[in-house]
Structure formats: structure tokens, C-alpha cells
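K.L.:
build me a model:
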Amino acid sequence: MSITRIAAIGSGYMGGGIAQVLALGGATVRLADVSGEVAHAAFERLVAESERFERDGLFAAGSTGILRERLQPSDSIEEAVADAQYITEAVPESRAIKLATLARVSGAASPDAIIGSNTSAIPIRELAQSVVRPQRFLGVHWMNPAPFVPAVELIPTAATTAAAVDATEELLRRAGKTPVRVADAPGFVANRLQFALYKEAVRVVDEGLATPAQVDEVVSNAFGFRLALFGPFAIGDMAGLDVYLASYASLAAEYGERLEPPATLAAMVADGRLGLKSGGGFLDIDAADAEDLVAYRNRAYVALSALRNELGPPPGL
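P.N.:
Have a look, this model is predicted:
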């Protein structure tokens, strides 16, 4: 199914950004919120925001005209979802609000309409309990800010049909996003990793090892710099899994169980799978690609440094 008619339920910061992306991706998007007045005000805000983005070169020329044509504020949720093929729910991150909204949406929508919930951490199986025909329901977790961050996590439940996931993935790719299918668990992948880092960063500050500004400087200029281009497994395979294992031994000696080496990592090193230098690691990168990968990495880091120098420091930081 090629999706061309969408309802966006929740027109705030995230919901509005999602609506912009999907409209610019070729669909007609009806906005709905707690009232028609809120939806109409959101439409005006999103159009004005698009004008600023165009002036700043963040949106392509002509984007605002497209949004004026394809974004349509609705007077009610029921009106918005009436003929929608796909419904994106982005109401506040509250179980009660989301459950009530999803029950209302799914009760008014076409039986075949796909419903995607944008939630940061609530398990999708919990939200599915309030959805009529939950086989057409899945989590669709956008990143903030929605117009500019590529990844979107797709989180089906055991009941979600393959057709619903496939159609949602095709919609997102058409809108220029990078959908990634992950399993249903609190926080999914992105926020589980992000909040684990944040907790350890706060602990570093609490222990007096560095100030918040110093932590941010280290992260953004060290491993965070690399993470702009590669995920943790690619970085680990390039660095050497034996190096990682030895580092964990030092960390565990000081910090205990929370930084013990993962058993899978230890087993991999014991088997001689050390990453790029041994021709096998978590990602099984072909040894024939090793030289080209390292050359790409080096060029990419130089290009990223040049971009950062061009942009200058973030205002106020």
C-alpha cells in the first residue's frame, strides 16, 4: 500500500515536526489536537516555521508552498482520521493520555488504517491494549528534532502484521528517513542507550571527576565525535575487541559489577575474534574491506572536523 492520506494526532513540537516531514514526503496530512482552535494555530505555526527554515536553507526552496497545500488542520480527531490510511499519534508522553487517545483514534478510523504511536519509552504492547484491531498498530519512535534527525525506530508487537510494518517503512523512506526495526522493550534501543550514558554522566559529575561542561566537551570531542559517523559496534571492531576487554578489566577493578566486561565480548576475544584486525568481530567486516574502511573513516573524521570549524561553537555553550 502506498500511503498518501495521513492524520497527525498531536500537533505540538514533535507531532508538528512529524507532520511537516510526512507532508513534504508527498502525503496529505490532516492535523488534529485537543480542539480545532489548537490545530489551526499549529498549522499557522508550522507554516511560519517552514518559512524560517527555507530562509535559513534548512528546508528546500518551495517547502512552505507544499506545506500550505498538503497540511490541513481539522476541527476534531474524528474528522482527521476519517479517511486516513496512516495515523501518527504524538500526544504527550503520558500512558493515560496515550491510551485514551489511541482508543478514540482507532474507534473512529478505517479498520484498515495503520496507527503508529510516537513514544519515547512506553512499551508498545501496553499501548496496543487500547487499540481496536491491534494488528495494524506499531510503535514509530521519531527522534528530536523530527525534521532533521534521520533515524526512526519501528517497534511492532507480536500482533502487528508484516504488511503494516512494511507500509510504514516505505512511507518513512519516501520521506527521507532511516527506519530501523527493533524489538518492543521500554526505551527501545535509542533511549535505552541514551539514558544509560546520561546516568553515567551524572554520576561522573556527582563524584567530582568533571563539571557538566567538561563532560560535554569530552564526549562531543571524543567518542561522541566518532558516533556521528559510526555505531558502537563498528567503532569497537575498528579499535580492537581485545583492547575493549582489557579496558573493561581496569574499569571493573575500580567500579565493580556495573562495568564488568560483557560475557559475549569476553567469549569473542577468547575465540580470537578481535574485530577488524582479525577479520571478524561483532559485524564480521570483510578483511578485503579493511583498508578502504579505515581510509573512509579518516576522511570522514577530517570532513567532520572541517564542518565543526565552519559552524563554530554552539551559541551559549
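K.L.:
use CA for all of it now, contacts and neighbours both
P.N.:
Noted.
K.L.:
residue ranges of the helices in the stretch 101-250 of the chain, please?
P.N.:
124-128, 162-174, 190-206, 212-221, 223-227, 232-239, 241-255 (DSSP state H, counting those that start in this stretch).
K.L.:
stretch 31-42: end-to-end distance?
P.N.:
8 Å (CA to CA, to the nearest Å).
K.L.:
select, out of the helices of the stretch 101-250 of the chain, the one closest to residue 64.
P.N.:
Smallest distance to residue 64 across the helices of the stretch 101-250 of the chain (CA to CA): 18.6 Å, for helix 162-174.
K.L.:
gap between the closest one and the chain center?
P.N.:
15 Å (CA atoms, centre = their mean, to the nearest Å).
K.L.:
in that helix, which residues are buried?
P.N.:
164, 165, 168, 169, 170, 171, 172, 174 (16 or more other CA atoms under 10 Å).
K.L.:
highest average neighbour count across the helices of the stretch 101-250 of the chain?
P.N.:
The highest mean neighbour count among those, using mean count of other CA atoms under 10 Å, belongs to helix 124-128: a mean of 21.
K.L.:
this one as well, want them side by side:
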Amino acid sequence: MPMIREVTVLGAGQMGSGIAQTFAQHGYMVGLYDIESAAVTRGLAGIEESLSRFVRKGSLSEEDKSQILQRIHPSTDLNIATRSQLVIEAVPEKIALKTAILKQLDDRCSQNTIFATNTSSISITAIASATRRPEQVIGMHFMNPVPIMPLVEIIRGLATSVDTFEQIQFVTQQLGKTGVEVQDAPGFVSNRILMPMINEAIYTVYEGVAAPEAVDQVMKLGMHHPMGPLTLADFIGLDTCLAIMETLHQGFGDSKYRPCPLLRKYVSAGWLGRKTGRGFFEYDE
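P.N.:
Below you'll find the predicted structure:
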């Protein structure tokens, strides 16, 4: 397979823009695609602000920042992916959306192009089966915020080839990340452990055991967590938390993964956390 030099990221949201920034920071040419121009504009603004924070901290120069931004090419045209050796989808956590966009790229991309998915819980095997290249589909689950967090879960689907795995493992190292191989199971390792903890924290609020501030304080001061579970849920996005819990519940068929009704209520209300200004806590714009 050809060496990976150009990458296209599908989805310019928080995760997609973070992935694009990280690749550009490490010398890759990056296409950043979203179906809406406003989303691409927001994604680029987020990348610029993130790089500016590195500049203010002294870990990046203004010249470095300028060069990194020049390596990112925004687009609302899916054909931007045709030159890439690696395409990473970071669209919302719905299998129908993920498979639909990868199906479109099957005909447009080289037969050697690797399709990686940043899904946080959905079966890699199921996503791969919707393409004509299941041996070149792999999970590449980045942690948020992507430019800072050192972990990438690398998940092989049933048909993922050794060559594909080794290429993604190498690219992950080039990004300065630690790639950890895990098996294709609902939630993989990270969210199979993290999300039930967050869900249980929500249950303690739902059942009146403690207020959100108290729950987070207990976990920060008592368990030495850097961030309370409810603050973390707001940071991730309550809609994403709900989608992952539903995947776990459906995948395992075990009632211990049942999403808390309060989580469903907040999502229905549009209280999704930081990105909407309100979740378990309120945030300024």
C-alpha cells in the first residue's frame, strides 16, 4: 500500500477539527470536509483558536501556526477525499450516517485508500460491511481534546487486514500518540468503562441522592478524577453520551447499560452540555 501523505477528515465538529489539526501539526496535508459551509467555518475557527492557545503558552510560534493552517484545506465537496490515502470519518454517532458517507467514497477513492472511523462505540465490522473494502476499514478512536490526549484506540473489524492495522499503527506513532489495540465490541474499552460511570452519576442526580456539583466534587476529591463525571458528560455532549449508552444497551442486551431517563430528558430538551450552553451545568458562550 502507498505511504500515507494526505488525509481527509469527514466532519468538522469538535472531534473532526481536532483530528484535522493534529494531522496538520505533524506535517500531513489535510482535507476537512463537512456538508455545511458554516460547520467548516466553525471548525477552522476552533482550530485557529486551539493553535493560538499553543502560541500563547510558548509551545508554538506564529510562523508554525501559519504553516499548520496552510496545510488544512476546507471543503464542502466530498471529492476532496479522492487524493487521500487515508479517510477518517468523524460524523455524528449514527451508523446510517457513517455507512452512507463511506459508501459514497467507495467509488470516488483509490482502491488502496484506507477508511478509518472515529466511532466511539459502533461496531467496526458493521461499518466495514457497508463498503466494498472491509479489509481496509479500521477503528481509529481519538480522545477529546484530540491535540492534547495521547491515546488512540485502534480497533480491527472482522475483516481488517494486517497491512491496514500496521499502517494505522505507524501513522498513530507519527502523530505522537499511543495506539492501543482493542477488540471490536460495543464501546470498545474506553466507553464501555467510562459511559456506565457517567450514566450512574446521572442516576444519582435523577434519584435525588446528590446535586450535580456534589457528585462531581465527590469524584474529584475522593477519587482524584481531574474532572467530575457530569462536567465530563457536558464536555463530551449529552447527545453523544446517550448514543453510546444506547449502543451498549443494544449490543449487550444487559439492563445495566440502560440510559438514565434524565439523560434522555436533557437531550430531548436540547440541553446537550457545553456546545449548547447548558447541560448539567450552565456555560457562557
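K.L.:
hang on, the earlier thing: can you redo the helices of the stretch 101-250 of structure 1 as TSV with distance to residue 295 of structure 1?
P.N.:
Formatted as TSV, these follow (distance: least, CA to CA, whole Å):
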stretch	distance to residue 295 of structure 1
helix 124-128	41
helix 162-174	29
helix 190-206	28
helix 212-221	20
helix 223-227	14
helix 232-239	12
helix 241-255	20
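K.L.:
if we can go back for a sec, would you format the buried residues of helix 162-174 of structure 1 as JSON lines with distance to residue 186 of structure 1 included?
P.N.:
Putting these into JSON lines (distance: CA to CA, whole Å) gives the following:
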{"residue": "164", "distance to residue 186 of structure 1": "21"}
{"residue": "165", "distance to residue 186 of structure 1": "19"}
{"residue": "168", "distance to residue 186 of structure 1": "21"}
{"residue": "169", "distance to residue 186 of structure 1": "21"}
{"residue": "170", "distance to residue 186 of structure 1": "25"}
{"residue": "171", "distance to residue 186 of structure 1": "25"}
{"residue": "172", "distance to residue 186 of structure 1": "22"}
{"residue": "174", "distance to residue 186 of structure 1": "28"}
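K.L.:
ok, so of the residues you listed, who is nearest residue 142 of structure 1?
P.N.:
Nearest to residue 142 of structure 1 among the buried residues of helix 162-174 of structure 1, with distances taken as CA to CA, is residue 172, at 10.3 Å.
K.L.:
was I right about the closest one contacting residue 166?
P.N.:
No: using CA atoms under 8 Å, residue 172 of structure 1 is not in contact with residue 166; the gap is 10.0 Å.
K.L.:
can you give me the strands in the stretch 51-200 of structure 2?
P.N.:
72-75, 86-89, 114-117, 137-142, 151-156, 178-182 (DSSP state E, counting those that start in this stretch).
K.L.:
tell me which of those approaches residue 26 of structure 2 most closely.
P.N.:
Here strand 72-75 is closest among those (CA to CA), at 11.7 Å.
K.L.:
quick one on the thing from earlier: widest-spaced pair of the buried residues of helix 162-174 of structure 1?
P.N.:
The widest separation within those (CA to CA) is 15.5 Å, between 164 and 174.
K.L.:
state which helix of structure 2 is the longest.
P.N.:
helix 37-56 (DSSP state H).
K.L.:
that older thread, nearest to residue 301 of structure 1, of the helices of the stretch 101-250 of structure 1?
P.N.:
Per CA to CA, nearest to residue 301 of structure 1 of those: helix 223-227, 7.6 Å.
K.L.:
who's in contact with that closest one?
P.N.:
With contacts defined as CA atoms under 8 Å, 6 or more residues apart in numbering, helix 223-227 of structure 1 is touched by 219, 235, 301.
K.L.:
how near is the last one to residue 309 of structure 1?
P.N.:
According to CA to CA, residue 301 of structure 1 stands 12 Å off from residue 309 of structure 1.
K.L.:
so for these two, which residue has more residues nearby?
P.N.:
Neighbour count, other CA atoms under 10 Å: between residue 301 of structure 1 and residue 309, residue 301 has more, with 15 against 10.
K.L.:
for the helix or strand harbouring that one, what is the distance to the chain centroid?
P.N.:
Using DSSP states H and E, the element containing residue 301 of structure 1 is helix 290-311. Distance of helix 290-311 of structure 1 from the chain centroid (CA atoms, centre = their mean) equals 24 Å.
K.L.:
thanks again, I'm all set now.
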